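# Sequence and computational prediction follow.
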Amino acid sequence: MITSVGVLIPARDEGTDLPACLRALAVALRELPPELERRVCVVADRCRDDTAELARGAGAEVLVNTRDLTIGATRALGARHLLRGLDHHASARTLLLSTDADTVVDRDWAVRHVRRADAGWDAVAGTAKLNARLAATAQPRYEALLATVRSPAGHGNVYCRSGRAPITRSAASSRSGPPRTTTCGAASPTPDSGWPMPRRRR
């Protein structure tokens, strides 16, 4: 059973969108059982605006990165920070979640991921719905791309980004690496809804 949840959010000059992200995240985390420890870390990545101050004001832990890092390395900073703060929990009982600063998660976002972890999933990759239509010339191409990769088993990984994949601490720290998967499973089309990855048999 999961006993702790860490949420990391990389943010570069996201002062406009971050408050809505953190408000929605706070609602989602309140839906978790009260005994679950939860921590939120915003990695302010070379920001020139008030991203860090807004995150602190919302109660998030803030790491300030001033180096030119890839987004993966930036996320890794936040993940390491969260894992250090949650290291009094067994690794198999810690779930790391990740979302973007311009994303608004659903109320049951965290609950759904915890349920999957409790059911034995090591990792979940997901998508986010756009909150506005693309330009008239781009929308048909976007819909055509999605249509070519959708199947009854899932969306074919077109938007599975490993950086946004919730993952158990034990899977993240496994010597053999994170779980391998050839396809994502089916899930409802909601923001960060999750595409389950089968647990690798050890």
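Perfect, I can see it now. From a predicted model like this one, the values you see are computed outputs, not experimental measurements.
# Going by C-alpha atoms from here, please, whenever you check contacts or count neighbours.
Will do.
# which residues touch L95?
I2, S4, V5, G6, V114, A117, P166, I167, T168, R169 (Cα atoms under 8 Å, 6 or more residues apart in numbering).
# Just among those, which is most surrounded?
P166 (30 neighbours; other Cα atoms under 10 Å).
# returning to what we had before: the contacts of L95 into TSV, with extra columns for distance to G85 and secondary structure?
Supplementary listing: the contacts of L95 in TSV, determined by distance: Cα to Cα, whole Å; DSSP: H, G, I helix; E, B strand; the rest coil:
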residue	distance to G85	secondary structure
I2	15	coil
S4	10	strand
V5	11	strand
G6	9	strand
V114	19	helix
A117	20	helix
P166	17	coil
I167	16	strand
T168	15	strand
R169	12	helix
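# closest to V124 among the residues you listed?
Nearest to V124 among these: P166, at 5.3 Å, using Cα to Cα.
# right, and out of the contacts of L95, which lies closest to P140?
Of all these, P140 sits closest to P166, with 30.5 Å by Cα to Cα.
# hold the first one in mind and look at this next one:
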Amino acid sequence: MRYAQGGGLTDTGRAVRERVRLEAVARFEAGETTSTIAATLRVSERSVERWRRAWREHGTAGVLSKGSPGRPRLSEGQIARLERELERGPLAHGWEDQRWTLARIKTLIGRLFHVSYTVEGTWRLLKRHGWSCQQPARRAIERDETAVEVWKKEVWPEIKGPRRTAALGWSSKMRPASRRGRRVPEPGAESARPPW
């Protein structure tokens, strides 16, 4: 059976398939052939053969649904250990800098517990246990905060100028750009660049 985009069956779909398998078991016990069962239940002969083999080996329990495969879960003790290891930092685990990334945490989980998560699954696991995504602000070492504040208060208002309505027309130092309607400085006009 082909599954919808994204993988396996829902719980409802699994229950429907299980009813079909149980119907097949009743037909096995009645002595019907594989091709007859496949045609009646509208499934492939291969599926019926697989169900018949499971029924012979394990009885009716062999054809029952095993439930959702789901992702492997870490126990509370494993989560506590993972948090302790994360607090030790990436350097303690062999990485060259102090940044935890989802890919690194995924690798650490695999190393510690021999459980494979996807990057998305790792994110869901961390989020479920109260961790959040933090991205450090990247600032230049040479950045002068007072110069930035002065620029924002004095220079930027001059560049920005007062709000104009469409009826007032174009600025004398600006000319219309191409088809997108952007305005570009006239050749020779000075540009005031921010200090950062």
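Nice, thanks for sending it over. These numbers come from a predicted model, not from an experiment.
# TM value for the aligned chains?
In this superposition the chains share a TM-score of 0.20, using TM-score structural alignment, normalised by the length of the second structure; 59 aligned residues with a Cα RMSD of 4.6 Å.
# Could you count how many residues lie near R111 of the second structure?
11.
# just checking, what packs against the helix or strand it falls within?
Element membership for R111 of the second structure, per DSSP states H and E: helix 102-113. With contacts defined as 3 or more Cα pairs under 8 Å, 6 or more residues apart in numbering; DSSP states H and E, the packing partners of helix 102-113 of the second structure are helix 119-128.
# Buried residues of the helix it packs on, list them for me.
V119, T122, W123, L125, L126 (16 or more other Cα atoms under 10 Å).
# Tell me which two in those are the farthest apart.
Pairwise across those, and taking Cα to Cα, the largest span is found between V119 and L126, at 10.7 Å.
# Turn the contacts of L95 of the first structure into JSON lines, columns for distance to R75 of the first structure.
Formatted as JSON lines, the entries for those read as follows, by distance: Cα to Cα, whole Å:
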{"residue": "I2", "distance to R75 of the first structure": "21"}
{"residue": "S4", "distance to R75 of the first structure": "18"}
{"residue": "V5", "distance to R75 of the first structure": "16"}
{"residue": "G6", "distance to R75 of the first structure": "12"}
{"residue": "V114", "distance to R75 of the first structure": "20"}
{"residue": "A117", "distance to R75 of the first structure": "20"}
{"residue": "P166", "distance to R75 of the first structure": "12"}
{"residue": "I167", "distance to R75 of the first structure": "13"}
{"residue": "T168", "distance to R75 of the first structure": "15"}
{"residue": "R169", "distance to R75 of the first structure": "14"}
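# would R38 of the first structure count as being in a strand?
Yes: the assignment for R38 of the first structure (DSSP: H, G, I helix; E, B strand; the rest coil) places it in a strand.
# what's the distance between the closest residue to it other than its chain neighbours and L83 of the first structure?
Once flanking residues are discounted, R38 of the first structure sits nearest to V5: 4.7 Å by Cα to Cα, 6 or more residues apart in numbering. The gap separating V5 of the first structure from L83 of the first structure is 10 Å, by Cα to Cα, to the nearest Å.
# and what of T168 of the first structure?
Note on T168 of the first structure: its distance to L83 of the first structure, by Cα to Cα, is 11 Å.
# L95 of the first structure too?
L95 of the first structure sits 9 Å away from L83 of the first structure when distances are taken as Cα to Cα.
# any common contacting residues for those two?
Common neighbours of L95 of the first structure and L83 are listed as G6, R169 (criterion: Cα under 8 Å, 6+ apart).
# Check which element follows the longest helix that the second structure contains along the chain.
Secondary structure of the second structure per DSSP state H: the longest helix is helix 11-30. Past helix 11-30 of the second structure, heading to the C-terminal end, the next element that is a helix or strand (DSSP H and E) is helix 34-41.
# Now that next one: buried residues?
Buried positions in helix 34-41 of the second structure, judged by neighbour count with 16+ other Cα under 10 Å: T34, I37, A38.
# Dump the residues you listed to JSON lines, plus distance to E45 of the second structure.
As requested, these are arranged in JSON lines below (distance: Cα to Cα, whole Å):
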{"residue": "T34", "distance to E45 of the second structure": "6"}
{"residue": "I37", "distance to E45 of the second structure": "8"}
{"residue": "A38", "distance to E45 of the second structure": "5"}
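# can you tell me which of those residues lies nearest to R104 of the second structure?
Distances from the buried residues of helix 34-41 of the second structure to R104 of the second structure were compared by Cα to Cα; the smallest belongs to A38, at 48.2 Å.
# Quick check: that closest one touching W51?
No: with contact defined as Cα atoms under 8 Å, A38 of the second structure does not count as touching W51 (11.0 Å).
# Can you list the buried residues in the longest helix of the second structure?
Result for helix 11-30 of the second structure [16+ other Cα under 10 Å]: buried residues R14, R17, E18, R21, L22, A24, V25, F28.
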